[in-house]
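Visitor: What would the 3D arrangement of this be:
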Amino acid sequence: MRTYRLCAVLAARALSKSPWTLLIPPVYAALLVPTAALAAQLGLVGGFVYALVTDALLASLLFVVSELVGGSRVRLHELPRSVGHYFWPIMNVLFVLWIASFLLRPVVASIPNGETFMLGIWLVLFILLNAVPEVIYRRGTYGGLAAIGASIGFVQEHWLVWLPPNLALGALLWFALPPLAAAGPLGFLLAPILAGALIHAFLVFRGFLFEELDGSTSRQRALRHRLGR
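Guide: This is a model prediction of the structure:
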């Protein structure tokens, strides 16, 4: 709990320098709506367009989170150039996952309950690859396979501390957002904005948590805390 409190305080301080960035995720999510509508009309080309736009928005968001965790302020005029920093590292990971999905598709189609099996695989991947964003922007691991391998190693070593906050956020979004969205027009409007802001704040928290855990043991962290880090 001490580690969580420390990271929450650091995240709050970082966000206080650029509170406007809390609006970035809901704005980016809103941009994907017309993009998806356009992509649906373009067939195969539309799928590539949607993937590129999604990658660009994720790269921009990752840049913002990286700057905040690094102690910098983020200014609006930085957003246009924010895409370039992590566009290809994210694309590398997505490409590896696409290849894996492509290879698994005929296997899944040939077995009973293939869709359930595939869902289980994606769930395992979601857990093991959970730290990919932090591996990319904190460690600077840009290769697709390298980032995936580093994330798996990190989660295997620190799952007991890393996963509970992620599960807590998922539960909060799962149980709290639907009632809010169903509460009328205002709730319907506020739900995605609050969800996006919460996810953004959580990503900053995760960045500090990753720094706290990476390359350390629980005993080493306890010693640092006793020494008044």
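
Visitor: When you work out contacts or count neighbours from here on, use the C-alpha atoms and nothing else.
Guide: OK.

Visitor: Give me the distance from the helix of greatest length in the chain to the chain's centre.
Guide: Across the chain, the helix with the greatest residue count (assigned by DSSP state H) is helix 144-181. Using C-alpha atoms, centre = their mean, to the nearest Å, the mean C-alpha position of helix 144-181 is found 9 Å from that of the whole chain.

Visitor: so where do the helices sit in this protein?
Guide: 2-17, 24-40, 43-69, 79-109, 114-128, 132-139, 144-181, 185-213, 218-226.

Visitor: Residue 48: how many residues sit nearby?
Guide: Residue 48 is flanked by 13 other residues according to other C-alpha atoms under 10 Å.

Visitor: Report all helices and strands that the longest helix of the chain contacts.
Guide: helix 79-109, helix 114-128, helix 132-139, helix 185-213 (3 or more C-alpha pairs under 8 Å, 6 or more residues apart in numbering; DSSP states H and E).

Visitor: Who are the contact partners of residue 124?
Guide: With contact set as C-alpha atoms under 8 Å, 6 or more residues apart in numbering, residue 124 has no partners.

Visitor: Tell me how many other residues surround the closest residue in space to residue 84 that isn't next to it in sequence.
Guide: Closest residue to residue 84 apart from its sequence neighbours, by C-alpha to C-alpha, 6 or more residues apart in numbering: residue 59 at 7.3 Å. Residue 59 has 24 neighbours, counted by other C-alpha under 10 Å.

Visitor: structure for this one too, so we can compare:
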Amino acid sequence: MRYFTLVVLAGHLLFSWQQAAPKTTSETAGKTIKPADDKAQIQQLIRQVVNWGESAKSINLLPLLTTNKSDYCIGMNLKMHKLNLEKLKAANFFAAEFIENYNQIILTLDQKIRRKEIEKWHANGELPPLNFASNVDPWTLCQDVPYDKPNPYDFIKTNVITLDNHQGMAYWKWGKLDANTDASWKAFTYRFRVVKENGKWKVAYLQGFDFKNSTSKAGL
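Guide: Purely as a prediction, here's the structure:
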């Protein structure tokens, strides 16, 4: 009799625990909630990247070094550049490939300026005679945005070209444009590539950070 009572009590406790325990599956109201698919994750990633790039948390894309007696640019401030690389890593949006590409852009520009392959300019007041981070914003390849809305980069719409379990090619466009928006904004596209690192999609390439174009003089 005592044994039977213990069995019943144990069964009752197990049933109560199962009723009270939180569900480990993603079921709500009889519907299974699927995790965001890769395309949705990639769209979220590129929006986060552009928002971050345009925020106060971002990096100084051109860490210029100037002379003490004038404001002529004589190279790149490599101490500031090192801090930029650390911030890119800490953001957790960028693949190692992207960070190294940016590193090589700055180191190459530094050498070209020091070897006078790029003419000197006043760092305070003149646009750098460079393609990179000079006339247009590398994060968007634009000088402004096509609408007056809060958080405009949240309207970016991604189109995936190729995608597998490890990498993908895509481009983004401005989304939710008004009917009377200029046609050039509707035709605009920005290429990028993503790779999966440690189970997370990260940006490996951005069109505005293309190495060949970014290390050329303005107009070339």
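
Visitor: Need the TM-score between these chains.
Guide: Remark: TM-score between the superposed chains equals 0.22 [TM-score structural alignment, normalised by the length of structure 2]; 84 aligned residues with a C-alpha RMSD of 5.9 Å.

Visitor: Can you tell me which of the helices of structure 1 is packed in deepest?
Guide: When the helices of structure 1 are scored by mean count of other C-alpha atoms under 10 Å, the highest mean neighbour count falls to helix 132-139 (a mean of 22).

Visitor: Give me the residues contacting that helix.
Guide: 62-63, 66, 86, 89, 141-142, 147-148, 150-151, 206-207, 210-211.

Visitor: please redo it, this time with the cut-off set to 10 Å
Guide: The contact list for helix 132-139 of structure 1, computed with C-alpha atoms under 10 Å, 6 or more residues apart in numbering, reads 58-59, 62-63, 65-67, 69-70, 85-86, 89-90, 93, 126, 129, 140-144, 146-152, 154-155, 203-204, 206-211, 214.

Visitor: gap between residue 84 of structure 2 and residue 45 of structure 2?
Guide: Distance of residue 84 of structure 2 to residue 45 of structure 2, computed by C-alpha to C-alpha, to the nearest Å: 20 Å.

Visitor: I should have written residue 14 of structure 2 there, sorry.
Guide: According to C-alpha to C-alpha, residue 14 of structure 2 and residue 45 of structure 2 sit 43 Å apart.

Visitor: now do residue 16 of structure 2
Guide: For residue 16 of structure 2 relative to residue 45 of structure 2 (C-alpha to C-alpha), the value is 42 Å.

Visitor: So these two - more neighbours on which side?
Guide: residue 45 (19 against 11).

Visitor: my read: residue 156 of structure 2 touches residue 172, true?
Guide: Yes. Contact criterion C-alpha atoms under 10 Å: residue 156 of structure 2 and residue 172 qualify, at 6.4 Å.

Visitor: between these two, what contacts are shared?
Guide: The contact lists of residue 156 of structure 2 and residue 172 share 43, 46-47, where a contact means C-alpha under 10 Å, 6+ apart.

Visitor: Out of these, which is nearest to residue 203 of structure 2?
Guide: Nearest to residue 203 of structure 2 out of these is residue 46 (C-alpha to C-alpha; 7.7 Å).

Visitor: Where does the closest one sit, in terms of helix or strand?
Guide: helix 38-53 (DSSP states H and E).

Visitor: Now do that helix: which elements does it pack against?
Guide: Of the remaining helices and strands, those touching helix 38-53 of structure 2 by 3 or more C-alpha pairs under 10 Å, 6 or more residues apart in numbering; DSSP states H and E are helix 78-91, strand 156-163, strand 167-174, strand 190-197, strand 200-206.

Visitor: ok, and which of the ones you listed has the densest surroundings?
Guide: With neighbours taken as mean count of other C-alpha under 10 Å, the helices and strands packed on helix 38-53 of structure 2 reach their highest mean count in strand 200-206, at a mean of 22.

Visitor: For the helix or strand that that one is followed by, buried residues please.
Guide: Scanning forward in sequence from strand 200-206 of structure 2 by DSSP H and E, the next helix or strand is helix 211-214. Neighbour-count burial for helix 211-214 of structure 2, counted by 16 or more other C-alpha atoms under 10 Å, picks out 211, 213-214.

Visitor: Closest to residue 75 of structure 2 out of these?
Guide: Looking across the buried residues of helix 211-214 of structure 2 and measuring by C-alpha to C-alpha, the closest to residue 75 of structure 2 is residue 214, at 15.3 Å.
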